[in-house]
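[1] Prediction below, plus the sequence it came from.
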Amino acid sequence: MKDTFKHKGMRQQLVEVVKAKGITDVNVLNAIGKIPRHLFMDSSFIDHAYQDKAFPIAADQTISQPYTVAFQTELLQVKQGDKILEIGTGSGYQTAVLCLLGAQVFSIERQKELFKKTSQFFPKLGYRAKKLIFGDGYIGLEDEAPFDSIIVTAGAPFVPKPLLSQLKIGGRLVIPVGDEIQIMTLFTRKGTKEFEQQEFGEFRFVPLLEDKN
């Protein structure tokens, strides 16, 4: 598992690409510039690691496009020590970005194959999530609620109510909503039953799975 000067140079080029697309959060850009994305991918895809594209990983899932990761993370407005729930661990790349920003990350993965792979691999890279969980993202993680923010990294046909209820007042839920094409949606909890909703354009994600295994 090597991270060379060449990889670091390619990452800086990627940062410039993501910046040119409108990402302005310096901490997010720094995280994209530091995390060795090629280590989260199958070795046959190494040449593609620093292109701004999604790529296949195990279990018919994908590692998200770096711009999408940066976009969702910027919407979360992560602060040091924030307690964040991630729905869809996947390769662990988004998880690593959140960890590097100083968040306490609880991450749920529905695919057993991916969960096992990422659970073993993630600590080897030196990242420390608070907890990686094999479970159903639709129901969230009530035992650890409330959260400062929740990020969903797969396309949800609807907004799961448990996720909204597990946000702190002032907390933010970033979720791509839709079937074939998703609308990136931000919910901010304003009160016990009051939520502000904002939409941020079209994205494409793999579907959020229910009770797969």
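    Arrived safely.
[2] contacts and neighbour counts: CA atoms only from here.
    Fine.
[3] most residues in a single strand of the chain, which one?
    strand 167-177 (DSSP state E).
[4] list the buried ones in that strand?
    Buried residues in strand 167-177, counting neighbours by 16 or more other C-alpha atoms under 10 Å, are found at 167-169, 171-177.
[5] Just to check, residue 84 is in contact with residue 147?
    Yes: contact between residue 84 and residue 147 holds when scored by C-alpha atoms under 8 Å: they sit 5.7 Å apart.
[6] Comparison target below:
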Amino acid sequence: MRKFEDTYRHKGLRKKLIDSIRDKGITNERVLEAMMNIPRHFFLDTALDHIAYEDRAFPIQEGQTISQPYTVAYQTQLLEIEPYDKVLEIGTGSAYQAMVLAEVGANVFTIERQKKLFDLNKEFIFRKKYPGIKFFYGDGFEGLPTFAPFDKILITAAAPFIPPKLIEQLKPNGRMVLPLDNEGVQKMMRITKNHDGSYEEETFSNFSFVPMLKGRN
């Protein structure tokens, strides 16, 4: 059984990573502190332990990735999480992003379409630190209508379009952050829902994500 240890070496490497993310323009200190408190190497294969704190994405099971730390910080900052915000995450993956959201103070509902990843997260010992995170196996395009509405929604895969069912599940004045794929270029978008059901769009930087797929696997 794997033994999880967070050594002084790990913490030193993590601090260097957080400092580099701050230098790249992340200004929300609550987000940076949350990421400082979460050992990223716990979410990766032990073979990657020596490079776990490089600012890049790494492969995980089922052809998915754990996002680049800068990307995690960027998306989280755009959401502007307030304490106790009800947040829906589409694409649990390794659960790293979900735990960053929880560490910032959100009530997290997260959906994963890959059954193997969903099952692995059920067995992940570190998730016990965040008992409030609610994990679901399902199709992200459908969201979680039973638990709606949500204050914030985060999509962690390249969406081919803005999912209408997720807009429906967003509260008025709520925000959704997603990488929107347009002919192979993924633009980070922030959607703010109006009281009449329409929404405003803001466009930010280019990023690279695995594609958001329909259905369950």
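    Noted; the coordinates are in hand. Owing to the predicted nature of the structure, the values given are computational and were not obtained by experimental measurement.
[7] Run through the strands of the second structure in chain order.
    58-59, 65-66, 86-90, 107-112, 134-137, 150-155, 170-182, 185-193, 199-207.
[8] before we move on, the earlier item: neighbour count: residue 84 and residue 147 of the first structure, which is higher?
    Taking other C-alpha atoms under 10 Å, residue 84 of the first structure and residue 147 do not tie; residue 84 has more neighbours (29 against 26).
[9] Translate that one into the numbering of the second structure.
    Residue 84 of the first structure maps onto residue 87 in the second structure, with residues paired by TM-score structural alignment.
[10] Quickly note the distance from the residue nearest the centre of the first structure to residue 201 of the first structure.
    Central residue of the first structure (C-alpha atoms, centre = their mean): residue 94, 3.7 Å from the mean position. From residue 94 of the first structure across to residue 201 of the first structure, the span is 20 Å (C-alpha to C-alpha, to the nearest Å).
[11] The second structure: helices as residue ranges?
    Applying DSSP state H to the second structure gives helices spanning 8-23, 29-36, 69-79, 96-104, 115-123, 164-168.
[12] Where does the first one end up in the first structure?
    Going back to what we said before, that points to helix 8-23 of the second structure. With TM-score structural alignment as the criterion, helix 8-23 of the second structure aligns to 5-20.
[13] mean deviation of the matching stretch from the second structure?
    Superposed on the second structure, stretch 5-20 of the first structure shows a mean distance of 0.6 Å to its aligned residues (mean C-alpha distance after the TM-score superposition for the first structure).
[14] Any idea which of the strands of the second structure gets closest to residue 34 of the second structure?
    Residue 34 of the second structure lies closest, by C-alpha to C-alpha, to one member of these: strand 107-112, at 14.5 Å.
[15] which outside residues touch that closest one?
    84-93, 98, 101-102, 118, 132-140, 143 (C-alpha atoms under 8 Å, 6 or more residues apart in numbering).
[16] quick one: that strand to the first structure mean distance?
    Averaged out, strand 107-112 of the second structure is 0.2 Å away (mean C-alpha distance after the TM-score superposition for the first structure).
[17] equivalent range in the first structure for that strand?
    Going by TM-score structural alignment: strand 107-112 of the second structure matches residues 104-109.
[18] Tell me who's in contact with the residue nearest to the centre of the first structure.
    Contacts of residue 94 of the first structure (C-alpha under 8 Å, 6+ apart): 64, 69.
[19] Please repeat the previous calculation with a cut-off of 10 Å.
    32, 35, 37, 63-64, 66, 68-70, 72-73, 86, 88, 100, 107, 151, 153 (C-alpha atoms under 10 Å, 6 or more residues apart in numbering).
[20] Over to residue 16 of the first structure?
    For residue 16 of the first structure, the contact set (C-alpha under 10 Å, 6+ apart) comprises 23, 29, 33.
[21] switch to 7 Å and redo it
    Shown in contact with residue 16 of the first structure (C-alpha atoms under 7 Å, 6 or more residues apart in numbering): no residues.
[22] roughly how far apart are it and residue 187 of the first structure?
    Distance, residue 16 of the first structure to residue 187 of the first structure, using C-alpha to C-alpha: 29 Å.
[23] Residue 56 of the first structure too?
    In terms of C-alpha to C-alpha, residue 56 of the first structure sits 29 Å off from residue 187 of the first structure.
[24] next one: residue 147 of the first structure
    13 Å.
[25] sorry, back to before: so how do I select the buried members of the contacts of strand 107-112 of the second structure in ChimeraX?
    Listed next is the ChimeraX selection for buried residues among those, using 16+ other C-alpha under 10 Å:
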select :85,86,87,88,89,90,91,92,93,98,101,102,118,133,135,136,137,138,139,140,143
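[26] Tell me the residues of the second structure aligned with stretch 195-211 of the first structure.
    The aligned range for stretch 195-211 of the first structure is 199-215, by TM-score structural alignment.
[27] So which residues make contact with the matching stretch?
    For stretch 199-215 of the second structure, the external contacting residues (C-alpha under 7 Å, 6+ apart) are 64, 113, 139, 141, 157-159, 185-193.
[28] Please state the offset of that stretch from the chain centre?
    Centroid separation for stretch 199-215 of the second structure versus its chain: 12 Å, with C-alpha atoms, centre = their mean, to the nearest Å.
[29] what do you get for stretch 197-211 of the second structure?
    For stretch 197-211 of the second structure, the distance to the chain centre is 14 Å (C-alpha atoms, centre = their mean).
[30] Over to stretch 169-179 of the second structure?
    That offset, for stretch 169-179 of the second structure, works out to 14 Å (C-alpha atoms, centre = their mean).
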